[in-house]
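A.B. asks: Provided below for reference: sequence and predicted model.
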Amino acid sequence: MPSSVPPTFADLISRCSRSAVHLEMRDVYAVDYETGPFAEWRNGFRPDPDDRASWWRPWLDLVQDTVGRGVAVRRARIVSEPVSEYTRFLYDGTFTNVAAGEQVRWLSRRCTSGIALPGNDFWLFDERTVYWNHFTGDGASAGGEVSEDVGEAKLCTEAFEAVWTRAIAHDQYEIR
């Protein structure tokens, strides 16, 4: 009898064969301001480019393995400008994503008015499977949801590609 357990994010990314794209549209994601990586960053810590072992694991290992299988991993971030403190935190650590093989671009929210965007952040695998990221009003994760709906996948593909075309590569984006 087939399992009714939905696939996990790790299952989805390990099954994709061509592309894994991620669209982020929030200026703040819930974090503990007093402990953890964001608090450390607020206290002056910055990842050391020469100390790869100290970077965000196991995520970067997963990206590196995925890219190593020939999958293009791309992330686009839509941000309000001037950027939030949390976006500055993301920006400062993004070189680790790039070093692991992710392609990352940034787009000012002002440049998105003519783009039909879905209501939620998402991952899209091989342009057919959507992993919706749901959040509460204060930015806490409200869980993910997997969709194989052809219309939703098409919307996400078109939205991501429109954002990607307008966005600026991480190494050229100047944080404002």
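C.D. replies: On my side now, so go ahead.
A.B. asks: going forward, measure contacts and count neighbours with C-alpha atoms only.
C.D. replies: Noted.
A.B. asks: quick one: the strands in the chain?
C.D. replies: Listed in chain order, the strands of the chain (DSSP state E) span residues 19-24, 72-79, 103-108, 121-125, 129-135, 141-147, 168-169.
A.B. asks: which of the ones you listed sits closest to residue 40?
C.D. replies: Go through the strands of the chain one by one with Cα to Cα and the one that ends up closest to residue 40 is strand 141-147, at 21.1 Å.
A.B. asks: comparison target below:
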Amino acid sequence: MEARDAYSKTDSAFVDWKAGKSIDPAKRWAAWHAIVSEAVSRGVEVRRARIVSTPVSEYIRFEHEVTEGLNVAAGEQVRWLPRRNASDLLLPGNDFWLFDSRLLYLNHFDGEGEPTEPEITEDPEIAKLCDTAFEAVWNRATPHAEFAAY
């Protein structure tokens, strides 16, 4: 689950996109594309939920634009939830990946959206909290193909 309106603004792909350069997401992030494609081919379900402010930030417009060619093309299911529709949900304070409802990879960022040291935990209470939060967001969110970021 992702809940920031901007990530690394110095990321070369974002900088290139802002400059109007063409980006081939599957090539640019080939390693990620390969990992997800392989997992999905084995029957693993990969879901990504993004909570975003609306109107969306420039960074989220970039993310939305590359999602089809990267995430969806690799087999991820992606949904978007406007932040205003999440006000009554209890959400963790950090973005995360949850594997098999037990292994939690927490992403930490500084105030500028640059990644800092991630955290991995198998604490069952935190995993359950994140699992419950993700499902609540997922059930409310709009599938990528139906979400207008502009």
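C.D. replies: Yep, it's here. These figures come from a predicted structure and were not determined experimentally.
A.B. asks: report the TM-score for the pair.
C.D. replies: For these two chains in superposition, a TM-score of 0.94 is obtained (TM-score structural alignment, normalised by the length of the second structure); 149 aligned residues with a Cα RMSD of 1.4 Å.
A.B. asks: select, out of the strands of the first structure, the one closest to residue 32 of the first structure.
C.D. replies: strand 141-147 (12.8 Å).
A.B. asks: pull out the buried residues from the closest one.
C.D. replies: Taking 16 or more other Cα atoms under 10 Å as the neighbour-count basis, strand 141-147 of the first structure is seen to contain the buried residues residue 146.
A.B. asks: with stretch 12-23 of the first structure instead?
C.D. replies: Counting neighbours by 16+ other Cα under 10 Å, stretch 12-23 of the first structure gives 12, 13, 14, 16, 19, 20, 21, 22, 23 as buried.
A.B. asks: which outside residues touch it?
C.D. replies: Contacting residues not belonging to stretch 12-23 of the first structure are listed as 66, 69-78, 121-127, 160 [Cα atoms under 8 Å, 6 or more residues apart in numbering].
A.B. asks: what do we get in the first structure for residue 54 of the second structure?
C.D. replies: Residue 54 of the second structure maps onto residue 81 of the first structure when the alignment is built from TM-score structural alignment.
A.B. asks: please name the nearest non-neighbouring residue to that match.
C.D. replies: Sequence neighbours aside, residue 176 is the residue nearest to residue 81 of the first structure in space, at 6.0 Å (criterion: Cα to Cα, 6 or more residues apart in numbering).
A.B. asks: again with residue 91 of the first structure
C.D. replies: Among residues not flanking residue 91 of the first structure along the chain, residue 175 sits closest, at 7.8 Å (Cα to Cα, 6+ apart).
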